[in-house]
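> Mind folding the following:
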Amino acid sequence: MTTPAFVTCDLLDDHPELEIQVVTPSMDGKFFKSYGAVKSFGGQVVTVKCFEDNSRVKELLATDGTGKVLVVDGGASMRCALMGDLIAESAVKNHWNGVIIYGCVRDVDAIAELNLGVHALASIPQKSNRKGIGEVDIALHFGGVTIQSGDYVYADNNGIVVSKEKLVDL
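You can find the predicted model right below:
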């Protein structure tokens, strides 16, 4: 077992002077769960907002993601997945550190084997419809935080934190 590069609890404790945001679980039971083989991951944020259409997710994860985490606001939809095993494999091939989806994933057994951090609200076997809809590099708002491209995000089994500053080298 490898030691994680960080623990989100320690990042908060070690940097009390910084304005670090913590993604909060909602009252209606929306909690992020870990699906990838990498349980502690982080990096510079790239944002995408899309509702039940993973076109932009697929496009972005097919580009160089070295040192980056894709944060997807899927509107917390529980009707279809915004990422499956093929798109996750593309993320690994293109060196993304992780993907955080405010929505669902699918092919969870295959994703669990990939060298990728993945947090999502739930899994569902239904794929999304691709219509080419979605916005990239816009401010996202969920879990009581605002996340923008260029921010830094760190996720582990304790939760997800967001900072304007890089907190640890990964």
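
> Please count neighbours and contacts with C-alpha atoms only from this point.
Fine.

> Just give the nearest non-adjacent residue to Gln21, would you?
Nearest residue to Gln21 in three dimensions, chain neighbours excluded: Val162, at 5.0 Å (C-alpha to C-alpha, 6 or more residues apart in numbering).

> Point to the residue nearest the middle of this structure.
Ile100 (1.2 Å; C-alpha atoms, centre = their mean).

> If I follow the layout properly, it ends up in contact with Leu70?
Yes. Using C-alpha atoms under 8 Å, Ile100 is in contact with Leu70, at 6.3 Å.

> ok so, going back, just list the residues touching the residue nearest to the centre of the chain, thanks.
Counting by C-alpha atoms under 8 Å, 6 or more residues apart in numbering, Ile100 touches Val69, Leu70, Val71, Val72, Val118, His119, Ala120.

> The helix or strand containing it: how far from the chain's middle?
Assigned by DSSP states H and E, Ile100 falls within strand 98-105. Remark: strand 98-105 is offset 5 Å from the chain centroid, using C-alpha atoms, centre = their mean, to the nearest Å.

> Following up with a second sequence; could you model it the same way so I can compare the two?
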Amino acid sequence: MTIATADLYDERGDELDSLSLQLLDLGGHVAFDGPVRTVRCHRDNALVKEVLATPGDGAVLVIDGGGSLESALVGDLIAASAVENGWAGIIVHGAIRDREAMASLPLGVKALGSNPRKSAKGGVGEIDVPVTIAGVVFAPGRHVWADDDGVVVER
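A predicted model of the protein is given here:
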């Protein structure tokens, strides 16, 4: 059972950062949590696909797409791979696609929005590096919690 982010912040606020960026809940699970893994990429989702095809062990992949809504970084096939590999969720500072299919998967997905345009597949980007989204640092290994109130992460 995932603890509510508001309750968690009340208990541990000085140890947490709260993401002020408003993300849409687009997956089948609204509440999810786990250790942070990261991908930094811009309009290229090859590394996202690569990472989500590995064992997730309950982790949450935080994707820093620079806030671009020009093309989707996650679609239904990549999200289904995440489910098969035991990922708890995906947080995308960018767009996803296949919203209807994504909503039916047992996976937490938060993103800025959607775009049917697919991304490049060149493998440009970085894996498991600290990423900063709206002033909040998501460092690999720290814990992140997400629900319908928002996102909090350990400092």
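
> For the contacts of Ile100 of the first structure, which ones persist in the second structure?
Using both residues aligned by TM-score structural alignment, their matches' C-alpha atoms under 8 Å as the contact test, the members of those still in contact in the second structure are Val69, Leu70, Val71, Val72, Val118, His119, Ala120.

> can you put the residues you listed in JSON lines and add secondary structure, neighbour count and distance to Ala155 of the first structure?
Shown next, in JSON lines, are these (DSSP: H, G, I helix; E, B strand; the rest coil; neighbours: other C-alpha atoms under 10 Å; distance: C-alpha to C-alpha, whole Å):
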{"residue": "Val69", "secondary structure": "strand", "neighbour count": "31", "distance to Ala155 of the first structure": "10"}
{"residue": "Leu70", "secondary structure": "strand", "neighbour count": "26", "distance to Ala155 of the first structure": "12"}
{"residue": "Val71", "secondary structure": "strand", "neighbour count": "25", "distance to Ala155 of the first structure": "11"}
{"residue": "Val72", "secondary structure": "strand", "neighbour count": "27", "distance to Ala155 of the first structure": "14"}
{"residue": "Val118", "secondary structure": "strand", "neighbour count": "31", "distance to Ala155 of the first structure": "9"}
{"residue": "His119", "secondary structure": "strand", "neighbour count": "28", "distance to Ala155 of the first structure": "8"}
{"residue": "Ala120", "secondary structure": "strand", "neighbour count": "25", "distance to Ala155 of the first structure": "11"}
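
> Return the member of those nearest to Gln126 of the first structure.
Closest approach to Gln126 of the first structure among those (C-alpha to C-alpha): Ala120, at 14.8 Å.

> how close does the residue nearest to the closest one when sequence neighbours are not counted sit to Gly75 of the first structure?
Spatially, and ignoring its direct neighbours in sequence, Ala120 of the first structure is nearest to Ile101 (4.6 Å; C-alpha to C-alpha, 6+ apart). Going from Ile101 of the first structure to Gly75 of the first structure by C-alpha to C-alpha, to the nearest Å gives 9 Å.

> Looking at the two, which is more packed in?
Per other C-alpha atoms under 10 Å, whichever of Ile101 of the first structure and Gly75 has more neighbours is Ile101, with 26 against 15.

> quick one: contacts for the counterpart of Gln148 of the first structure in the second structure?
Aligned against the second structure by TM-score structural alignment, Gln148 of the first structure finds its counterpart in Ala139. Counting by C-alpha under 8 Å, 6+ apart, Ala139 of the second structure makes contact with Val36, Arg37, Thr38, Asp128, Val129, Pro130, Val131.
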